[in-house]
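Chemist: model the structure of this input:
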Amino acid sequence: MSKKLLLVDVDCGVDDAQALMMALAAPEVEILGITCCHGNTLVDHVCGNVLRVLQVCDRLQIPVYRGASGPLLGEAHSINASHYHGKDGLGDVPDPAAPGLDCLQKEHAVLAMLRIANEYSGQVSLVATGPLTNLALAVNMDPTFPQKIKSLFIMGGNMESRGNTTVCGEFNFACDPEAAYIVLNAFECPTYIATWEFTCQNCLSWAFHKECIHQDTKKAEFMRKIYAHAAEFTERCSDDLGEDWGKGFVSCDSYAMAAAIDESFVTNAMTCAVSVELSGTYTRGMMVLDTIGKLNKKQKASVMTKCDMEKFKRFMMAALK
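Modeler: Next up is the predicted model:
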C-alpha cells in the first residue's frame, strides 16, 4: 500500500514536537518536507527545534525549510508563547549536540511548498500546526496552490468563541488573522480543523501522560525534558486559564496530526463554512462558523467535535517508543 504523503508546517513548540514524532512513528506516513513559521518562538528557534526532533528520531534526512518570520500584517512577534513553551520553544533545555541551522535547506519554505505541491499534485496532505502565514503566502504567490493539495489539517481557531490568547482568539489564528482568513477562504480541498476547545474537551489523563513520557526510550526522555516547563506552567496557572484547561494533558497539535495519519480518528465533526473575523474590537482572529449558510460558501470544513481517544493514545505511545 502506498504511503500517505504529508507536508508539515510548524511553529515548533512542545506540542508540534509531539505531533511530528507521532507522524515520524507512523509506518504508513511519509513526510516530504517540514516548513517552519514564526509563532511559539522566533522562526530560527523553530527551525532548530525541528532539527532536534528529527535528530532524536533519527530522521535528519527529511528536508527542513525556513519560512515566514512574522505575520502578513501587524508587528512581528507581538504574540508569543514563551510562558508555556519556553523562550526557545522547547522548554529552554538546550542540547549542545543539536544540529546547526546549516542543516536547513537553502530554498524558502513557501517556494518549497509550491514545488512539492506541483511535483505531487493531488497527492499531498498539508498539516498546519502554527500560524498560517506560510500557507497564505503560498496562495498569494500561486492561486492554484490550494487546488494541488489533497487535504488540509489545521490546529487552530475556535468554535465557541473561547480565546486562549485574546478574549476570543486562539493562539495560531490570533498570531496572523489575515493569513487564517486567506487560507480558510482559498482552500477547497477536504479541510479538517482541530480547534482550541476541541482539544481541551478531549484531553488525556495526567496518569496516561506520565506513563507515556516515562517509557524507557531516548524519545521519551527528550519529551520529558522539553515538556517540564509547560507542565510546571499548567500546574501553576490552570485555575486562571478557563474551566477546560488543566483537567488533563492537552497536546493541541497532535490532534490535527492524528487526523492526518488516520481520518477515522475523527468520529464526529460539524460540517460548515468557516471564516475569520478581522476587524472586531474583541473578536479579531476569532474563527467564524457559518451554521446557517449566510456566507454562501460552497466549500465546507469539518470542525472536529469528537475523536477516537483509544486510537489517539496508541499514536501518542508509539511516538515515544
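
Chemist: make it CA atoms for all contacts and neighbour counts henceforth
Modeler: Will do.

Chemist: I figured Val53 hits Met21, correct?
Modeler: Yes - contact criterion Cα atoms under 8 Å: Val53 and Met21 qualify, at 7.2 Å.

Chemist: elements contacting the longest helix anywhere in the chain?
Modeler: The longest helix of the chain (DSSP state H) is helix 218-237. Other elements packing on helix 218-237 under the criterion 3 or more Cα pairs under 8 Å, 6 or more residues apart in numbering; DSSP states H and E are helix 14-25, helix 43-56, helix 82-85, helix 206-213.

Chemist: list the helices and strands the first one packs on?
Modeler: When you say that, I think you mean helix 14-25. Against helix 14-25 (3+ Cα pairs under 8 Å, 6+ apart) you get strand 29-36, helix 43-56, helix 218-237, helix 252-261, helix 309-319.

Chemist: just checking, what packs against the second one?
Modeler: Counting contacts by 3+ Cα pairs under 8 Å, 6+ apart, helix 43-56 packs against helix 14-25, strand 29-36, strand 64-66, helix 218-237.

Chemist: between the ones you listed, which one is nearest to Ser302?
Modeler: Nearest to Ser302 among the helices and strands packed on helix 43-56 is helix 14-25 (19.8 Å), distances taken as Cα to Cα.

Chemist: can you give me the angle that closest one makes with helix 43-56?
Modeler: 40 degrees (axes from the mean of the first three to the mean of the last three Cα atoms, to 10 degrees).

Chemist: out of the helices and strands packed on helix 43-56, nearest to Asn49?
Modeler: helix 14-25 (7.8 Å).

Chemist: pull out the buried residues from the closest one.
Modeler: 14-25 (16 or more other Cα atoms under 10 Å).

Chemist: which residues are contacting that helix?
Modeler: 10, 29-31, 49-50, 53, 57, 85, 89-91, 129, 223, 226-227, 251-255, 257-258, 261, 315-316, 318-320 (Cα atoms under 8 Å, 6 or more residues apart in numbering).

Chemist: now do stretch 259-274
Modeler: 4, 23, 26, 28-29, 125, 127, 153, 184-185, 192, 258, 287-291, 293, 295, 297-309, 311-312.

Chemist: can you rerun that using 7 Å?
Modeler: With Cα atoms under 7 Å, 6 or more residues apart in numbering as the test, stretch 259-274 has contacts from 23, 29, 153, 184, 258, 287-291, 297, 299-308, 311.

Chemist: and this one, so I can compare the two:
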Amino acid sequence: DGEGNRSRISDAALFMAEEARRLDGELLILALGAQTNLAGAWESDHDFFDHLAGVTCMGCITEPLILNGTVLGELNFSVDPEAGYTVLTKGRNVTLLTGNHCLPSYTKHETYESRLLGSGRPVGKYIYDRTSDWFREKVLRFGLDGFYNWDEAAAARICGKPYFSDQKLCFTPSVEDLRRGFIGGTSSGNEVCINTPVITDPEGLEDSYFQNWLCLDM
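Modeler: Presented below is the predicted three-dimensional model:
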C-alpha cells in the first residue's frame, strides 16, 4: 500500500470471497500450499470464514520432520507465515493435516508400480510414466523406496474418507513459529483449537488412492 504493508488481495482471493458469500455455509476449501489467497479473501471480506463450511489445510509440523535421517523443511505455512496465522486464528472449522500426522500415508515404489502397471488401464501406465522422476528424486535425496502422500491424505479427509480419527488439539500459534512451519505453541498468544486428524487405516487409505486414480478415463 506504499507504506510497506503487503496486501494479499488477488483475483483468486476475491473469487473465493465472492463464492463463499454466494454459497453461504456450503463451500469447503482444500488448501494444499501457502495460505496467501485465503488470507487475501479475509482481507477483502472479514466475514469470509463465517461463510465457509470449513477449511482443510495440509501443512505445519508439530516436531522436526525427519525422513530417513534427513530433516525436511515445512513448505506450506512457512512460505507465508502471516497468512497462515490469519487462517489458524481467524478461520472456523479448520482441519489441519500436519506433516507429522501424514507420515503413516506412505506408498512403496513396488506397490505403486504393481498397482498402476498391473491394472491394465492406460491411465495407470500414464500416471506411472509421468511420475517416475519423482521416485528417482526421493531415492537420491532421501534414500526412500517410496513417497509420502501428504496432499492426497488431506484431499481424502475433506472427501469424508473413513480412514481417520479426528482429534481437537489446542495451540498458541505465532508468526515466528510459523516461519519454520511449526505449530507447537511456544508463544503467549491466543489459544486456538483445531481438528488435527490421525490416520487410523493407512492400508485402506492407500487402496482408496489407487481406486480413485484408476477410475480416470483417458
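
Chemist: quick check: TM-score for this pair?
Modeler: Overlay of the two chains. TM-score (TM-score structural alignment, normalised by the length of structure 2): 0.79; 203 aligned residues with a Cα RMSD of 2.8 Å.

Chemist: picking that back up, so can I have JSON lines of the helices and strands packed on helix 218-237 of structure 1 showing distance to Glu160 of structure 1?
Modeler: As requested, these are arranged in JSON lines below (distance: least, Cα to Cα, whole Å):
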{"stretch": "helix 14-25", "distance to Glu160 of structure 1": "22"}
{"stretch": "helix 43-56", "distance to Glu160 of structure 1": "29"}
{"stretch": "helix 82-85", "distance to Glu160 of structure 1": "23"}
{"stretch": "helix 206-213", "distance to Glu160 of structure 1": "25"}
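
Chemist: of those, which is nearest Leu114 of structure 1?
Modeler: By Cα to Cα (comparing all of these), the closest turns out to be helix 43-56, at 19.1 Å.

Chemist: in the closest one, what counts as buried?
Modeler: Buried, per 16+ other Cα under 10 Å, within helix 43-56 of structure 1: 43-54, 56.

Chemist: kindly report the same for stretch 40-58 of structure 2.
Modeler: Quick answer for stretch 40-58 of structure 2 (16+ other Cα under 10 Å): 40-45, 47-58.

Chemist: starting at the chain centroid, how far to it?
Modeler: Its chain's C-alpha centre and that of stretch 40-58 of structure 2 lie 16 Å apart, by Cα atoms, centre = their mean, to the nearest Å.

Chemist: okay, and Asn172 of structure 1 sits in which element?
Modeler: Element membership for Asn172 of structure 1, per DSSP states H and E: helix 171-175.

Chemist: Provide the aligned range in structure 2 for that helix.
Modeler: Under the alignment (TM-score structural alignment), helix 171-175 of structure 1 falls on residues 75-79 in structure 2.

Chemist: stretch 6-13 of structure 1 now?
Modeler: Under TM-score structural alignment, there's no match for stretch 6-13 of structure 1.

Chemist: what about the helices and strands packed on helix 218-237 of structure 1, which gets the closest to Arg115 of structure 1?
Modeler: That would be helix 43-56 among those, by Cα to Cα, at 19.6 Å.

Chemist: mind jotting down where the helices sit in the stretch 51-200 of structure 1?
Modeler: 82-85, 109-119, 133-141, 171-175, 177-186, 196-201 (DSSP state H, counting those that start in this stretch).

Chemist: ok, average deviation of the fourth one from structure 2?
Modeler: What that stands for is helix 171-175 of structure 1. After superposition onto structure 2, helix 171-175 of structure 1 sits on average 1.2 Å from its aligned residues (mean Cα distance after the TM-score superposition for structure 1).

Chemist: the second one now?
Modeler: Its aligned residues in structure 2 lie a mean 1.5 Å from helix 109-119 of structure 1 after superposition (mean Cα distance after the TM-score superposition for structure 1).

Chemist: against which helices or strands is that helix packed?
Modeler: helix 133-141 (3 or more Cα pairs under 7 Å, 6 or more residues apart in numbering; DSSP states H and E).

Chemist: what does the third one give?
Modeler: In terms of contacts (3+ Cα pairs under 7 Å, 6+ apart), helix 133-141 of structure 1 is packed against helix 109-119, helix 177-186.

Chemist: next, format the ones you listed as TSV and append distance to Thr267 of structure 1 and mean neighbour count.
Modeler: Shown next, in TSV, are those (distance: least, Cα to Cα, whole Å; neighbours: other Cα atoms under 10 Å):
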stretch	distance to Thr267 of structure 1	mean neighbour count
helix 109-119	28	20
helix 177-186	22	23
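
Chemist: including distance to Leu72 of structure 1, could those helices go into a markdown table?
Modeler: Below are these laid out as a markdown table (distance: least, Cα to Cα, whole Å):
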| stretch | distance to Leu72 of structure 1 |
| --- | --- |
| helix 109-119 | 13 |
| helix 177-186 | 7 |
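
Chemist: looking at the ones you listed, which is closest to Phe208 of structure 1?
Modeler: Among those, helix 177-186 sits nearest to Phe208 of structure 1 (Cα to Cα), with 33.0 Å.

Chemist: now the angle between helix 133-141 and the closest one, please.
Modeler: 60 degrees.

Chemist: and for helix 177-186 of structure 1, what's in contact with it?
Modeler: With Cα under 7 Å, 6+ apart as the criterion, helix 177-186 of structure 1 contacts 72, 132-133, 135-136, 146, 173, 274-276, 278, 285.

Chemist: buried among those residues? Need that as a selection in ChimeraX.
Modeler: This is how ChimeraX selects the buried members of the contacts of helix 177-186 of structure 1, with burial counted by 16+ other Cα under 10 Å:
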select :72,132,133,135,136,146,173,274,275,276,278,285
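
Chemist: picking that back up, just the buried ones out of the contacts of stretch 259-274 of structure 1, please.
Modeler: Buried by 16+ other Cα under 10 Å: 23, 29, 153, 184, 258, 287-290, 299-307, out of the contacts of stretch 259-274 of structure 1.

Chemist: the longest helix of structure 1 vs structure 2 - mean distance after superposition?
Modeler: Mean for helix 218-237 of structure 1 is 1.8 Å (mean Cα distance after the TM-score superposition for structure 1).

Chemist: where's the counterpart of Glu203 of structure 2 in structure 1 relative to Gln18 of structure 1, distance?
Modeler: Using TM-score structural alignment, the partner of Glu203 of structure 2 in structure 1 is Glu310. Here Glu310 of structure 1 is placed at a distance of 17 Å from Gln18 of structure 1 (Cα to Cα, to the nearest Å).

Chemist: nearest residue to the middle of structure 2?
Modeler: Met58 (1.5 Å; Cα atoms, centre = their mean).

Chemist: so what's the aligned residue in structure 1 for it up against?
Modeler: By TM-score structural alignment, Met58 of structure 2 lines up with Met155 in structure 1. Shown in contact with Met155 of structure 1 (Cα under 7 Å, 6+ apart): 128-129, 193-195, 253, 256.
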